[in-house]
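Visitor: what shape does this take:
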Amino acid sequence: MSTPPFLPLIDPTAGPLIRSLALLGPVLIPSALLSAVLPTLPPASSYFVQTSSTDDVVSLLNNGAEKVVIDLGQLVELSGQLSRERLIVRVAESELEWVKGQLESAGGVLLVSEQAHSPESLALTNTTVYLQPSQIRPEGLVSTIRSSRPSCFVLPTSLLTNGATSSSHLSVADAFLAPIISDRPDGLFPTIVSSAENGTALGMVYSSRASVAEAIKSCQGVYQSRKHGLWRKGETSGAVQDVVSIRTDCDSDALLFSVIQHGSGFCHLPQATCFGELSGLARLETTLKSRWESAPEGSYTKRLFTDDKLLRSKIMEEAEELCDAQSREEVAFEAADLVYFALTRCISKGVSLRDVEAALDAKSLKVTRRKGDAKPKWEAKVGGDVKPESKPTEPVPAAFPESDGAVKMRTVTLASVSPEEKPKLLLRPVLNSLAMIDKVKPIVERVRREGDEGLRAMTKQFDRAELSSNIALPPFATPSESQLPADVRQAIDQAYANVKAFHVAQAETAPLSVETMPGVVCSRFSRPIARVGVYVPGGTAILPSTAIMLGVPAQVAGCKEIVLATPPRPDGSISPEVLYVAQLTGVTCILKAGGAQAVAAMAYGTKEVPKVDKIFGPGNQWVTAAKMLVQNDTDALVAIDMPAGPSEVLVIADHTANPVFVASDLLSQAEHGTDSQVVLVGINLTSAHLEAIEQQIDVQARALPRVKIAREAIKKSLIVLVDSVDEGIRFSNEYAPEHLILHLENSSGAVEKIDNAGSVFVGPFSPESCGDYASGTNHTLPTNGFARQFSGVNTLSFQKHITSQELTADGLRKLGPTVVTLAEREGLEAHANAVRVRLAELSKA
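Guide: Purely as a prediction, here's the structure:
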């Protein structure tokens, strides 16, 4: 592929353009803007950095910069230290002649010039010239770019636009297409579309200048149909494409679109590509992704996905067999086995082949590397210290204890953790949110496309329930005594009463009214959100408590429609506990569906399922990703409560803490799911006290019915040892836990220092379980550190506020001149006039 025709120089105005520019090739980032710009770049984007610090060059290259722009003095300092291909030297045209010899040690020249030059005209070999005219005028720049190839123009983003070229701005599409030529009578460009995930060619289409401009602007697959004009791929079928990159070939007469394909696929025939089915790694990845979503229980692939010890053992086994293989056929056979199990591991963690390739590319950019020797345990193994006949089980890192050993958390001392490593302690063991959104897109699009029929099909696939209707409407059947024993019913009634009492107290009973100045009264009043959806998970546990926590505030707030979504049981029925809560809370529709498909049905509505205005409720990462996806779709016009994820708890314990209580609190969250995380912050704990807590975790975990789930969660969890309560609370505030439990000598006094938490449980007799079920507070809380920005669900979550203002004639006389002055200052004459005409009328009175 050829060098891009222009290199965008990022400035503070670039925000809306960055995603489009990253499609077309590298972007140039001043080092001062690097920390702000990098998070906004799409994954695996290519970028150059311009820096004035020689000390930063190696670090920038190691951390992912493809090239670094430096001045001539820096080049001299770095002579012989780095590959010349990674350095671009910035020089003024007046300096060029006398420094040409030194530029041969650089891979590029950034020339500040009044005119275009080619490498040949400058007598520079094996280098690329980047031109930065000192005065840039959009008029005529397209033809200048075209004629200056293979040089590349450096253009500040303040000059660029995704709109049309004007006297002040140059269209990004026009700049990119400047060197493109077509030998076809219709002026179209042959375009190969390939998968960004596995590199497979999906098909061949045609592009026009208009279609490329639209693709760049929307970052979606848009092409030119020779029969029907502009063709937005997937506009009707839902099989849309996210464009990852657009490149030209070496002759600048053809294009390559690298895309992430969603939905049914690219080809109109029932096959993966227009050239037939996938093969090799692409085929394996597609198969494993499908199995990850729907592998039947008991199948070998399902075992690999759910039994971490089995998969780990198989990877080690196949790696050893590959090392022992000798013949060409044996090496190929064993390598294929290793790739299968390694890719299974990747898919189970949300990692695609594209992610692996991106990691390889990132590694290739490093200019300094560690020695690369094997770790001692592997050197000893290969050296023969371990006899084959007595080979022990492979050792497992401390962070991942053997599943048949002690249920044990990893321990770190905060004071010994480096500043660079400390942020890693705050990370949650969850999949990449962007990767999860890509996974749920096809599910959401299927519900939009197929409506109730698609929803029923997915309920049959995922929940093994065959339904005649997706919904149930009131009056709901009252569960019998055998279905819902009296003690359970009474417990639900008590929890409902407590939660309702606390949430009724939160409701605003009267409007807020303030006279901001004589004759000017401003008011604020609340109104319920008319239609709400509440999601009640039903995967590994039945959760009537969540139905209470979401149904009660919706009922108290006065919402007119309450749609409760929950997965049905295999016979199509709803658990009697959830059904009973639906009756208590006035639910108007039960949606018998779970997962991303339930979220999509509530967001967009179907013939059976009412569309809602806001969706509430916790769930797994599929549910969370679907909520985040629909809230950003203007077609859905739906809000969500918060981006909630897997459950979590942080316990702060000092010398007064009861080890039995502490262990029980940690395990109460660990049993939620394998992706839950629990953290213990120990304040000056003695080794004996810490050992007692760890022993209780192991003993209590083994007695739990959900011990396997708790064990997997504990593997990923953490004990952080600190020296003081203040240090422990600082760590907690940085972590921002969903649940915070205080086992402290003065727990009540510590509450005033808590800045970030979903809900706080104060003292030894306030277990998190009480808040989860019946104390009165809500258990739908922010996770993943979002307690920094979000509150837990409450009555006001189901309401919105409307403001009003009423001015008397005297009030307008006093306030009017102020409004006129400000409106005139902003150049909004109609605003000013709306006041003037009234003041004029008042002056006649």
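Visitor: every contact and neighbour count from this point should use C-alpha atoms.
Guide: Noted.
Visitor: next one: the residue nearest to residue 684 when sequence neighbours are not counted from residue 641, what distance?
Guide: Leaving aside its sequence neighbours, residue 684 sits nearest to residue 723 (C-alpha to C-alpha, 6 or more residues apart in numbering; 5.0 Å). Per C-alpha to C-alpha, to the nearest Å, residue 723 is found 37 Å from residue 641.
Visitor: out of those two, which sits in the busier spot?
Guide: residue 641 (22 against 15; other C-alpha atoms under 10 Å).
Visitor: the closest residue in space to the more buried one that isn't next to it in sequence: what's it in contact with?
Guide: Of all residues not flanking residue 641 in the chain, residue 616 sits nearest, at 5.2 Å (C-alpha to C-alpha, 6+ apart). By C-alpha atoms under 8 Å, 6 or more residues apart in numbering, the residues touching residue 616 are 532-535, 550, 640-642.
Visitor: one more, please, to line up against the first structure:
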Amino acid sequence: MFPLLPQVSSVTVPAVAVAPGKVLVSILQSDVPEIAKELKKAFGQAQFHIMADTDLSTDEYIHLLDAGASSVFVSGESAVDLAASGVPAGRLTVIGSKPDNLDVGGVFLKDTPALEDVATLASTFAKQLLPSGGAPVVYVNVEDPKAAADLAATGATVVVSSAKLTTEHQADKLDDKFPIADLLLASLSTDRQDGLYTTLVTDVLNQSLGLVYSSAESIKEAIRTGTGVYQSRRHGLWYKGKESGNTQKLIRIETDCDGDCLKFIVEQTGAGFCHFNTESCFSAAQGISCLEKTLQQRLQNAPAGSYTKRLFDDSDLLRAKIMEEAEELVEAKDAEEVSWEAADLIYFAMVKVVKEGVSWAQVMNNLDSKHMKISRRKGDAKQKWVDALGIKRQKVDEKPKEEKKEEKKEEIKEDGKIQLNHINADTASKAEIETVLARPAQKTSDIMKLVLPIVEGVKTGGDKKLLELTEKFDGVKLESPILTAPFSEDLMKISDDVKASIDMSIANVKKFHAAQLDTTELVVETQPGVVCKRFSRPIESVGLYIPGGTAVLPSTSLHLGVPAMVAGCKNIVLASPPRKDGTLSPEVVYVAHQIGAKAVVLAGGAQAVAAMAYGTESVPKVDKIMGPGNQFVTAAKMYVSNDTTAKVAIDMPAGPSEVLVICDKHANPAFVASDLLSQAEHGVDSQVILLAVDCDQKHLDAIDEELHAQALALPRVDIIRKCIAHSSALSVKTMDEAFKLSNQYAPEHLILQIEDADKYVPLVDHAGSIFVGAYSPESCGDYSSGTNHTLPTYGYARMYSGVNTGTFTKHITSQQLTREGLEIIGPAVMTLAATEGLDAHRMAVKVRLDAMKKE
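Guide: As a prediction, this is how the structure comes out:
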């Protein structure tokens, strides 16, 4: 619909996107909290879009989308961030050019291009369907409304200042403004000889009222008057209800996908739309619409003492009936009973709706608003109902995995109990057990679309692009992207306690990894005179990625750096995102100094991986990249390792960090809880699993109590709360069953809090690292015991080892043949070469054997 925009407090509205049912609202950054409350109320069922005066944060954009905005108009960089946060492509409109490899719902051309260019782009977009359906839209900013009609005719959606538009269409009333109707007409087409447009008329609930025709003149009058005006093929302009009194308020106008059919959405008054004084020219209203009208009538004239009148007058009775019917629906078993009880519940709910003066259209608007939300709630019942029904623990749901993928942003109740989801393996279905052991889904193809432009940007743009991305993602503007050795003392000021702890950890890690160093030369004489050798050499240049994000990780720098130093790598380069002041954690710089690193790259994410893989003006290229990171770091590592122009290897693929604890009835609940929490605090996507072997309910409750109490005392409790919300405890009867499930899961960290733990280690086939016994917490391996904490995650422990000294070395083989040796194996070599048709291979041996015969 095209009336001038409604006024919204705290909102500036300088522009309207001129297309059926669409409005574009421009807001000020400071208005975000207030506007979210008012948008849906102001625009009702209209399709509205948001454009801020400056780029907002990801959370603010999502807040506006949650409020019902169909899309947000954002920069290309913000579109990449929002897509990575789970915002569907169709909800993003990019201002300017579309980022490569990123689907979006449209582009907004602020600077109006040539008409033919707009037509070409609109035609191209019409053929590029989005994953969720529909095609991208071209929005064109138009300063001169008189030129807008031509642009609208190309299929583009034109954006014109509302101050320049009018609902009037008569020349003497335009006052230098441009008729909105002319813009709509420019986007329409018809193949009828009389030039009319087929028009479907519906009410606000989308129920068909009738089929009519519209002309250019009737459309102009409908927009001018804000009423239903159509074209009668016999009587000319038809102002609906002018004679009968059954008038219509025009809510909005929509067009179909081809622009040759109109849809008028109206509020009908009087007896109805049809000339037979019925509501519709088609069948009478059914279902909710019929129920709503019946209840509205009975609210006005139901006889005293009637059941419906009692429900309207007695709030306690109505409340009781709603709760009664809800319980009966919950207890219904078969399809017939469920449908019957659901109908009863809807009836009493509608009595409440009508009694409170709420329309079903408002309910539908709220349903639509919930559908438009990006943020997702976890969906737990309120505690009073949990207590009333005797539910002690939340059970793992059996929703399809595809649905679970959409639940990326959970709203966790801040004062709820922090406890695991409990499942009994004896009574659980196979699907429930698989759900417990399932990792968080990673959409590799979607992530790669976002990572590829970043990697290619650094590859071609060097330092300049790296600094731009560091400013964008880390919020800090740097002069140089790198620190080079020797590092200033000012950059590594740490307390004596921290220094001593790091020094001890380095010594232990060095001792364990030095023992792994292969310094021997393997020599085997396979035949007399044929000597084969194998020996190791260090990888010359290595890049070590040290995550930043929600935690500072100097431990990762020493667990990667010490093996590199022990292996003898000549060039060790670290990369880690800078802090807001542009500096690095002094602990990381201290470790870099201790391991003899040549440089530290001040960058994180995919851009840091790209800088080390390809090299820049300042960042030296490396031969192999190691280290954990988020899904963007992992995707970048996978990409560069497959790019032959990069000539770089990686340690292993990775996912979010994870722990699996096996405990028995002898395990100390406080110890078990502490091990689970030490993993949960890494991040909300970390995975925590407990396999409880032959534990009774009292023991499980004690673990939950410890988990909750310890978590509340931790500074990262908010992260822990969200992590534990999707973590589970699985009760099993036997050790054999526990280790079978553990090997199926192949955890990064496996903790054995069981009696005689060491005797069960032979049962472990797949794990990154094992922590044996009650006094071997994961924390010790993460820091100071000596083993490496950079381990395979996401099930890759089935085929990858954790980082070790061998990760930083390669093996070379050699062979040396004497005359005797060549005489022995030469004939076999010649025969096989001839079999493969490689005559030059055969000749290399033959010329030597022939020469030997002549001597």
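Visitor: in structure 2, what residue corresponds to the residue nearest to residue 641 of structure 1?
Guide: Under the alignment (TM-score structural alignment), residue 616 of structure 1 pairs with residue 626 in structure 2.
Visitor: now do residue 417 of structure 1
Guide: Match for residue 417 of structure 1 (TM-score structural alignment): residue 428.
Visitor: confirm that its match sits in a strand.
Guide: No: per DSSP: H, G, I helix; E, B strand; the rest coil, residue 428 of structure 2 lies outside any strand segment and is coil.
Visitor: okay, now it: neighbour count?
Guide: For residue 428 of structure 2, the neighbour count with other C-alpha under 10 Å is 13.
Visitor: of the contacts of residue 616 of structure 1, which belong to helices?
Guide: When the contacts of residue 616 of structure 1 are checked against helices (DSSP state H), the matches are residue 550.
Visitor: neighbour-wise, which one of the contacts of residue 616 of structure 1 leads?
Guide: Within these, most neighbours by other C-alpha under 10 Å means residue 533, with 31 neighbours.
Visitor: which residues in structure 1 does stretch 750-766 of structure 2 match up with?
Guide: Aligned using TM-score structural alignment, stretch 750-766 of structure 2 spans residues 740-756 in structure 1.
Visitor: ok, residues contacting that stretch?
Guide: Contacts with stretch 740-756 of structure 1, where a contact means C-alpha under 8 Å, 6+ apart, come from 649-657, 662, 729, 732-737, 757-764, 766-768, 787-788.
Visitor: tell me how far the match of residue 417 of structure 1 lies from residue 435 of structure 2.
Guide: 11 Å.
Visitor: what do you get for residue 179 of structure 2?
Guide: 58 Å.
Visitor: structure 1: which residue goes with residue 824 of structure 2?
Guide: In structure 1, the residue paired with residue 824 of structure 2 is residue 814, using TM-score structural alignment.
Visitor: what's the offset of the lengthiest helix in structure 2 from the middle of its chain?
Guide: In structure 2, with assignment by DSSP H, the single longest helix is helix 444-474. Put simply, helix 444-474 of structure 2 sits 18 Å off its chain's centre (C-alpha atoms, centre = their mean, to the nearest Å).
Visitor: would you map the helices across the stretch 601-750 of structure 2?
Guide: Secondary structure of the stretch 601-750 of structure 2 (DSSP state H, counting those that start in this stretch): helices at 605-614, 631-642, 669-680, 697-712, 717-725, 735-745.
Visitor: related to what we said a few turns ago, quick one: end-to-end distance for the match of stretch 750-766 of structure 2.
Guide: First-to-last residue span, stretch 740-756 of structure 1, C-alpha to C-alpha: 9 Å.
Visitor: cool, and stretch 714-725 of structure 1?
Guide: From its first residue to its last, stretch 714-725 of structure 1 covers 24 Å (C-alpha to C-alpha).
Visitor: now that stretch: which residue numbers in structure 2?
Guide: So stretch 714-725 of structure 1 is aligned with residues 724-735, judged by TM-score structural alignment.
Visitor: residues in contact with that stretch?
Guide: The contact list for stretch 724-735 of structure 2, computed with C-alpha under 8 Å, 6+ apart, reads 396, 412, 418-426, 433, 436, 680, 687-695, 738.
Visitor: what do you get if the cut-off is 7 Å, keeping everything else the same?
Guide: Applying C-alpha atoms under 7 Å, 6 or more residues apart in numbering, the contact partners of stretch 724-735 of structure 2 are 418-425, 436, 680, 687-694, 738.
Visitor: got the buried residues for that stretch?
Guide: 724-733, 735 (16 or more other C-alpha atoms under 10 Å).
Visitor: how close does whichever residue in structure 2 pairs up with residue 586 of structure 1 get to residue 570 of structure 2?
Guide: Mapped onto structure 2 by TM-score structural alignment, residue 586 of structure 1 lines up with residue 596. According to C-alpha to C-alpha, residue 596 of structure 2 stands 9 Å off from residue 570 of structure 2.
Visitor: neighbour count: the two, which is higher?
Guide: The neighbour comparison of residue 596 of structure 2 against residue 570 (other C-alpha under 10 Å) goes to residue 596, with 20 against 16.
Visitor: identify the residues contacting the residue nearest the centre of structure 1.
Guide: Taking C-alpha atoms, centre = their mean, the centroid of structure 1 lies closest to residue 433, which sits 2.7 Å from it. The neighbours of residue 433 of structure 1, taking C-alpha under 7 Å, 6+ apart as the test, are residue 625.
Visitor: residue 471 of structure 1 too?
Guide: For residue 471 of structure 1, the contact set (C-alpha under 7 Å, 6+ apart) comprises 589-592, 608-609.
Visitor: so where is stretch 487-500 of structure 1 in structure 2?
Guide: Going by TM-score structural alignment, stretch 487-500 of structure 1 sits over residues 497-510 in structure 2.
Visitor: and the strands in the stretch 301-450 of structure 2?
Guide: Along the stretch 301-450 of structure 2, the stretches classed as strands by DSSP state E, counting those that start in this stretch are 421-424.
Visitor: go on, the stretch 151-300 of structure 1?
Guide: Along the stretch 151-300 of structure 1, the segments classed as strands by DSSP E, counting those that start in this stretch run 152-156, 160-161, 170-171, 189-195, 201-207, 222-225, 229-232, 241-248, 255-261.
Visitor: onto which residues of structure 2 does the third one map?
Guide: Spelled out, that is strand 170-171 of structure 1. Against structure 2, there is no aligned range for strand 170-171 of structure 1 (TM-score structural alignment).
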